[in-house]
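J.: Can you look at this prediction? I've put the sequence above it.
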Amino acid sequence: MLYQSMKIVLGPFLRLLWRPDARGVEHVPEDGPAILAGNHVSFSDSVFMPLVLPRRVRFIAKAEYFTEKGVKGWLKRNTLTGIGSIPVDRSGGDEATRALLAAQRVVENGELFGIYPEGTRSPDGRLYKGKTGVARLALTTGAPVVPVAMLNTGELQPIGRKFPRIGRVRLVFGEPLDFSRYSAHSYDRAFERAVTDEIMDAIRGLSGQEYVDSYAADVKSRSDDALG
């Protein structure tokens, strides 16, 4: 209910200011489960992707968003909870496993699930190596994977900017990728890696980004170490 209310109230305002140009929306199923796998260049990606779709999209969100203090933290926590976001501890381990299982329940319930295989926002606008959680989710549920490219949200809202600049948002949804026939290979690490790479290649084809065969989180960590 909160999700629909926010979309009804804020949707016209967001469309007026950022005039989203969405192509390939017809590739997103009108009903039934699907996994929307996109590049991640801006915090606002999770705002504009659902904005252009009639169906609700559920995402995972880093756990820190649910534990911030003060009024801002309370507002963010309740908003994310209200729209059905799933907290995930990006440090890995059991928390990440529980988040993946929660995502699996969303998909098996026939909903749309949005995921950024890079695991974090790109530090420089390039497309980084995808983590294999998206492949495991696709293989265990049999749901189609729709590649999504956010084309300029990183320019409108780069890292560190609280609100996106006014400008036209552009995004593209690609043709669904069907891995259901490979369900027997779930938990096969080599196969999951191959499926993930195929998904990332589809995203790269839509976005035109330069691809980097490294994890974005590792690149950020090395950059932080160098600055320190």
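T.: Perfect, I can see it now.

J.: use CA for all of it now, contacts and neighbours both
T.: Will do.

J.: separation between the residue lying closest to P158 once chain neighbours are set aside and V219?
T.: Spatially, and ignoring its direct neighbours in sequence, P158 is nearest to S42 (6.1 Å; Cα to Cα, 6 or more residues apart in numbering). Distance of S42 to V219, given as Cα to Cα, to the nearest Å: 17 Å.

J.: More neighbours: which of the two?
T.: S42 (25 against 15; other Cα atoms under 10 Å).

J.: Helix, strand or coil: sort out the more buried one for me.
T.: Following DSSP: H, G, I helix; E, B strand; the rest coil, S42 is assigned to coil.

J.: Which positions in the longest helix along the chain come out as buried?
T.: Secondary structure of the chain per DSSP state H: the longest helix is helix 189-207. Neighbour-count burial for helix 189-207 flags 191-193, 195-197, 199-204, 206-207 (criterion: 16 or more other Cα atoms under 10 Å).

J.: put this beside the first:
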Amino acid sequence: MRRHPRRGEAGGEVSESSLDRTPSVEAPSARGAEVGRRIGVGLMYGLWKPRVLGAWKVPTTGPVIFAVNHSHIVDGPMVIGVAPRASHFLVKKEAFVGPFGPFMHATGQLKVDRSTADRTAITRALAVLANGGVLGIFPEGTRGEGDFASLRAGLAYFAVRGNAPIVPVAVLGSSDRRGRLLKALPPLRSRIDVVFGDPFEAGDGSGRRTRKALDEATERIQKHLSAHLDHARRLTGRR
């Protein structure tokens, strides 16, 4: 039976058969991720004024996926710093340059090549979930409007294959351009809202990972994420 290709988080084609041939790799450091979280706490609360809502909804144990909207470079570090659990984010390989590369590796973040089906990144991400950890994903694949309008199927695959609930996370205020001193960063000491939503299951309970099942899961995920973003905007008064 022919396998249908699947568009993955890395931006390349991913198929179930190709993933079965993924090489064995070491899981990222859970201790490193906790160190990264503690560093993030100091940086995020030192540079800005995060307002965190719904953090109590994050399951305290077991595998979890943070699905985060993405409109600014600071969104990932912000969630890492304010979340109640240490997390491992899938991050484009271009961010692992210069001194940032060793730091990102040391803090348990996952380098991913978006131009291909990065089987090593996929395997390491699944290892995070298999070890009961938290995997962070920007399901839109890259920075955009941060509205979850365009989702890739990689999120559904990880959720179903890793048997992990998805926690939607809305970061609001990071793309505000008013009062910036540094062009690349939100205004220093400005308020940034991070709203965690209710965890939900992506699959239909059958455990199926067929193309149709993943497409259906992606549709369910998009509805959940869009509804959470609307709720977060009403809750915070943000647009």
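T.: Okay, I see it. Computed from a prediction, not measured in an experiment: that's the story for all the values here.

J.: what's the TM-score for these two chains?
T.: Once superposed, chain against chain, the TM-score is 0.77 (TM-score structural alignment, normalised by the length of structure 1); 198 aligned residues with a Cα RMSD of 2.5 Å.

J.: what about the strands in structure 1?
T.: For structure 1, the strands defined by DSSP state E occupy 21-23, 34-38, 57-62, 86-88, 112-115, 127-128, 145-150, 170-173, 211-212.

J.: of all those, which lies closest to D224 of structure 1?
T.: strand 127-128 (17.4 Å; Cα to Cα).

J.: Report the aligned residue range of structure 2 for that closest one.
T.: Using TM-score structural alignment, strand 127-128 of structure 1 lines up with residues 148-149 of structure 2.

J.: Quickly note the distance from the spatially most central residue of structure 2 to H72 of structure 2.
T.: By Cα atoms, centre = their mean, structure 2 has its centre lying nearest to I137, at 1.8 Å. I137 of structure 2 sits at a distance of 14 Å from H72 of structure 2 (criterion: Cα to Cα).

J.: how about stretch 95-106 of structure 2: buried residues?
T.: F96, M104, H105, A106.

J.: Tell me which of these fall in helices.
T.: Within the buried residues of stretch 95-106 of structure 2, residues falling in helices by DSSP H are M104, H105, A106.

J.: Pick out whichever of those residues sits closest to T123 of structure 2.
T.: Lowest distance from T123 of structure 2 to those (Cα to Cα) belongs to H105, with 15.5 Å.

J.: What lines up with the closest one in structure 1?
T.: Counting by TM-score structural alignment, H105 of structure 2 lines up with T81 in structure 1.

J.: if I pick that match, what's in contact with it?
T.: Going by Cα atoms under 8 Å, 6 or more residues apart in numbering, T81 of structure 1 touches no other residue.

J.: now swap in the one 3 residues further on and tell me
T.: In this structure, G84 of structure 1 makes contact with R58, F59, judged by Cα under 8 Å, 6+ apart.

J.: That one and F173 of structure 1: what is the separation?
T.: Plainly put, G84 of structure 1 is 22 Å away from F173 of structure 1 if you go by Cα to Cα.

J.: same question, E64 of structure 1
T.: 29 Å.

J.: The two: who's more crowded?
T.: F173 (23 against 13).

J.: could you list every residue that touches whichever residue in structure 2 pairs up with that one?
T.: Correspondence of F173 of structure 1 to structure 2, assessed by TM-score structural alignment: F196. Counting by Cα under 8 Å, 6+ apart, F196 of structure 2 makes contact with V52, L53, G54, A55, K57, V58, V167, P168, V169, A170.
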